[in-house]
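[1] Sequence plus the predicted model coming up.
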Amino acid sequence: MDAGDRYEVADLGSAAAGVRRVDWAERSMPVLRALRERFAVDRPFAGIRVAACLQVTAETAVLLRTLVAGGAEVRLAASNPLSTQDDTAAALAAEYGVGVFARSGVDAETYRRHVAAVLDVAPTLIFDEGGDLVDELHAAGRADLAAGVRAGCESTTSGVLRLRQMARAGALRFPMVALDQTPTRLLVDNRYGTGQSTVDGVLRATSMLLAGRTVVVAGYGQCGTGVAERARGLGARVVVTEVDPLRALAATLAGYQVLPMAEAAAVGEVFVTATGNRDVLRAEHFALMRDGAVLANAGHFDVEIDIPALTDLAVERHSGVRAHTDEYVLADGRRLLLLAEGRVVNLTAAEGNPAAVMDIAFAGQALTAAWLASAELPPGVHAVPDEIDREVAELRLAATHVRLDTLTPAQAGYLNSWHRAD
């Protein structure tokens, strides 16, 4: 097998820099380190072939090293070429035994070729982030491989939405687990991780002062909640837009103003979309925005901001006025600043969620994969078992030396009885 069958990276010579980057991330990932030691003994992935389409970051490398230690053969493509760390990709290929097909900034054709290449391993398990592996396995040219897939994991809200639609239509050919819906992931990864890293991406791309500015957050799910909290913590006035009445109520009770986007567009200075839906910011909103308004997307797909409509409205486009910042000049002279080409801003303009956050998220993914390696599930979308999510929380607390109270026998008995206490 020649090198072209095993990897395609930008520069294999950057592997040493990638190793240093991965080592730094591992310092904040004690749960995955502990799982790697466990898996090296138990070998839950012996004979398992894993095809992964994930963000190519140092934290992902720690996850994949854990799978390899457990006996897995792993191939990786980048789910977002703009976030690919080329030195990490090189380290995975040269030092950690992972077949990597990822280079920063590749075009759509190369991206599709990379996705196809990881499936050449004829996977037993798949790790998807946005559904591209699932799409490819259900396409006419690769559908024969679907029969060999035992199960898979989907990491994004947008990807899970698509999977549920496939399952309802009877089109999903193998079981997929909705990783993004566990309590630990919703709380830690989405709210605290994405909340912090999205604001980090906006600040790195613009170097702006958020204090005193009006930040409009579209969507008050866990990600939107985290963005709103972090922006308010830096002194911003936060406006929330929502279509769900319960989430809108939660936003008002948290002290945020809730407006329709048609009204928020006129007052906002920074806009962050976090809905998982398309066309959240549209032409009619761009027409109302102030000069210098900043547009950023925290969702996985680049459809939440209607970029074709923005392009049509612009009379000039200045690419790279700052790193990851493009300026669109409208006919009346107003300038709108689009960050990260409308892609997931925290991974494109920043470095994604902190390693401590991804330790929790990826520990759940590793334990779920170990369960799937032997589980027998029907095609459809499945939840992560509660005991796995609980184990992740317990492992992280133990690793950070947090101790819990325990119930007394009387307390345990009281909770498990319908009789009134004496």
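    In hand now; what should we look at? Numbers count the residues shown, from 1 in each chain.
[2] CA only for contacts and neighbour counts going forward, please
    Will do.
[3] residue closest to the middle of this protein?
    Closest to where the C-alpha atoms of the chain average out (CA atoms, centre = their mean) is Thr156, at 5.6 Å.
[4] Do I have it right that that one meets Glu129?
    Yes - using CA atoms under 8 Å, Thr156 is in contact with Glu129, at 5.7 Å.
[5] one step back: separation between the residue nearest to the centre of the chain and Val344?
    With distances taken as CA to CA, to the nearest Å, Thr156 is found 12 Å from Val344.
[6] Return every residue with contacts to both of those two.
    By CA atoms under 8 Å, 6 or more residues apart in numbering, Thr156 and Val344 have these common neighbours: His300.
[7] need the longest helix for this protein.
    helix 355-372 (DSSP state H).
[8] contacts for it?
    25-26, 28-32, 35, 44-45, 59-60, 63, 66-67, 125, 150-153, 179, 184-185, 188-189, 192-193, 384, 388-389, 392-393, 396.
[9] Filter those residues down to just the ones in helices.
    Per DSSP H, helices hold the following members of the contacts of helix 355-372: 25-26, 30-32, 35, 59-60, 63, 66-67, 184, 388-389, 392-393, 396.
[10] so Ala218 sits right up against Asn277, yeah?
    No - at 10.3 Å, Ala218 does not count as touching Asn277 under the criterion of CA under 8 Å.
[11] neighbour-wise, which of these two wins?
    Ala218 (30 against 17; other CA atoms under 10 Å).
[12] where's the more buried one relative to Ala251, distance?
    For Ala218 relative to Ala251 (CA to CA), the value is 11 Å.
[13] hey, what's in contact with both of the two?
    Common contacts of Ala218 and Ala251, defined by CA under 8 Å, 6+ apart, comprise Val240.
[14] residues touching the residue nearest to the centre of the chain, list them.
    Thr156 neighbours (CA under 8 Å, 6+ apart): Glu129, Gly130, Leu179, Asp180, His300.
[15] And for Pro379?
    Contact analysis of Pro379 by CA under 8 Å, 6+ apart lists Ala167, Leu172, Arg173, Phe174, Pro175, Met176.
[16] another structure for you, compare them:
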Amino acid sequence: MESFEKARLEAFFQRVTQRFPAPQPTSSLIITHLLPERPAFLQAMAHLTHIAAVLPKPRSIHETAAAQTRQHFTVDTLTRAQFADPATALTYLEDTAAGKNLLLLDVGGYFAGTIEPLCAQFSGNIRGVIEDTENGLQRYLDLDKLPCPLYSVARSPLKEPEDHLVGHSIVFSTEALIRSRGDILSSLDACVIGYGKLGTSIARMLHAKNVQVTIYDDDPVKRVQARAHGFHVPTTRAEAIRGCGLIICATGNLALRYEDFAVLPNGAYIASVTSSEDELELTALDHLYRRTETGPHLTRYATTGHYFYVLAGGNAVNFLHGASVGTYIHLVQAEILAATALLTSDDHAPGLHELTPDARRIIAEIWLDYFNR
């Protein structure tokens, strides 16, 4: 990031935090993709809360950003396991922020499985959770009852530009890896599993590159939408992936299971928009398929008479190339800052909350002042 870009971003965040101040002392645990622009966001969060620890998502850590972050904040290792067990999760919170008012910033529902015992047993007070992703939001909504306030930015109109451009970045990185083997996108029929905002963007981008696209989604409403948009929509997942040379998984919720891999044609490529444990049941193949690294971020799975390729180890393929969505990411970060200020300023009832349309308009106007140039 150039110095003038950094200065402009810092000024943008300063104006957002001035517009949405946080008067009450509160600590925060922040799960985040630690990408090049993220230190500026963390500094803005530090104006609103005391950052008890930063927990970078393990497959999206930019080393320079990590080094900058360590200069100012505690940076701990993040795993699913540490927040899957209530006792382990509670111990971590007590070691990190005992007795504090605490906000949890989440990306992917890491705290969802243990949020109920954490709210009940933590020595401090969990003021609420802010969740960035649709995948994570679904994990919280699957709970019988939310024990604390949950602010979601996943379905915000301010996130729509990011979702659109993430779809572009997924296709860009997928194409780059496929070309590294001498193949091209337009020679492959593609199946996109999951027709949410990311899946829709991916499908449209593939279509623009002259790729024949099939859509599968467990939700029949999504399949109707895909059909109306001109895509082929089979009845079953197996029918959808059969014969497709490229499968892009965009569900966040186990797109390909053990039995699905056998249906793939020889030489098919598999890409994902999130972590491998969320999208792909690859561990079930350990005793059946041999794994061979055939190039950077290309793994060949082979058994007698059958083989396919997994891109980026089954993890979000766009992070191989920075996952950049330009300055639109700052709209989402600003909404997170505003939600942080609201959670620290007022008591909220347990349940799902979103920013008001007026608050989102304020953020959009500030963003246009700084980045619409």
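    Nice, I can see it. Keep in mind the model is a prediction, meaning the values are calculated, not measured.
[17] how about the residue nearest to the centre of structure 1, what's its match in structure 2?
    Residue pairing (TM-score structural alignment): Thr156 of structure 1 is matched to Thr133 of structure 2.
[18] residues in structure 2 aligned with the longest helix of structure 1?
    The aligned range for helix 355-372 of structure 1 is 326-343, by TM-score structural alignment.
[19] now stretch 173-180 of structure 1
    Using TM-score structural alignment, stretch 173-180 of structure 1 pairs with 147-154 in structure 2.
[20] how far does the matching stretch sit from the chain's center?
    16 Å (CA atoms, centre = their mean, to the nearest Å).
[21] Could you do stretch 305-322 of structure 2 as well?
    16 Å.
[22] and what of stretch 265-282 of structure 2?
    So, by CA atoms, centre = their mean, the centroid of stretch 265-282 of structure 2 is 16 Å from its chain's centroid.
[23] Give the buried residues for it.
    For stretch 265-282 of structure 2, a neighbour-count test (16 or more other CA atoms under 10 Å) marks 265-276, 278-282 as buried.
[24] Just the ones of these in helices?
    Ser276, Asp278, Glu279.
[25] and of these, the nearest to Arg204 of structure 2?
    Glu279 (20.9 Å; CA to CA).
[26] burial measure for Leu336 of structure 1, as a count.
    23.
[27] Report the separation between it and Tyr328 of structure 1.
    5 Å.
[28] And for Glu293 of structure 2, the neighbour number?
    The local packing of Glu293 of structure 2 (other CA under 10 Å) involves 13 other residues.
[29] Kindly apply the preceding question to Val31 of structure 1 instead.
    Neighbours of Val31 of structure 1 using other CA under 10 Å come to 24.
[30] My guess is it contacts Thr400. True?
    No - using CA under 8 Å, Val31 of structure 1 makes no contact with Thr400, being 9.5 Å away.
[31] any chance of the ones in helices among the buried residues of stretch 265-282 of structure 2 in JSON lines, with distance to Ser180 of structure 2 too?
    Putting those into JSON lines (distance: CA to CA, whole Å) gives the following:
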{"residue": "Ser276", "distance to Ser180 of structure 2": "21"}
{"residue": "Asp278", "distance to Ser180 of structure 2": "26"}
{"residue": "Glu279", "distance to Ser180 of structure 2": "24"}
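[32] Looking at those, which one is closest to His287 of structure 2?
    So of those, ranked by how close each gets to His287 of structure 2 (CA to CA), first place is Ser276, at 17.8 Å.
[33] I'd like to know how far the counterpart of Gly314 of structure 2 in structure 1 sits from His324 of structure 1.
    Matched by TM-score structural alignment, Gly314 of structure 2 corresponds to Gly342 in structure 1. Gly342 of structure 1 is 10 Å from His324 of structure 1, where distance means CA to CA.
[34] does Val100 of structure 1 count as helix, strand or coil?
    Put simply, Val100 of structure 1 is strand when judged by DSSP: H, G, I helix; E, B strand; the rest coil.
[35] Look at it and say how many residues are nearby.
    28.
[36] can you map out the helices along the stretch 201-350 of structure 2?
    220-228, 237-241, 258-261, 276-279, 329-345 (DSSP state H, counting those that start in this stretch).
[37] Quick check: which of those is nearest to Val54 of structure 2?
    Between the helices of the stretch 201-350 of structure 2, helix 329-345 lies closest to Val54 of structure 2; by CA to CA that is 15.2 Å.
[38] Quick one: name whatever helix or strand follows that closest one.
    Note on helix 329-345 of structure 2: by DSSP states H and E, the next helix or strand toward the C-terminus is strand 351-353.
[39] Which neighbouring elements make contact with that following strand?
    Counting contacts by 3 or more CA pairs under 8 Å, 6 or more residues apart in numbering; DSSP states H and E, strand 351-353 of structure 2 is packed against strand 149-152.
[40] mean deviation of the strand it packs on from structure 1?
    Compared with structure 1 after fitting, strand 149-152 of structure 2 has a mean deviation of 1.1 Å; criterion: mean CA distance after the TM-score superposition for structure 1.
[41] So which residues make contact with that strand?
    127-133, 137, 339, 348-355.
[42] again with stretch 351-364 of structure 2
    Under CA under 8 Å, 6+ apart, the answer for stretch 351-364 of structure 2 is 16, 145-153, 156, 158, 331, 334-335, 338-339.
[43] And stretch 369-389 of structure 1, how far out from the chain middle?
    The answer for stretch 369-389 of structure 1 is 20 Å, by CA atoms, centre = their mean.
[44] Would you mind measuring the gap between the ends of it?
    Note: stretch 369-389 of structure 1 ends 13 Å apart using CA to CA.
[45] Identify the residues contacting Pro44 of structure 1.
    Counting by CA under 8 Å, 6+ apart, Pro44 of structure 1 makes contact with Gly70, Gly71, Ala370, Ala373.
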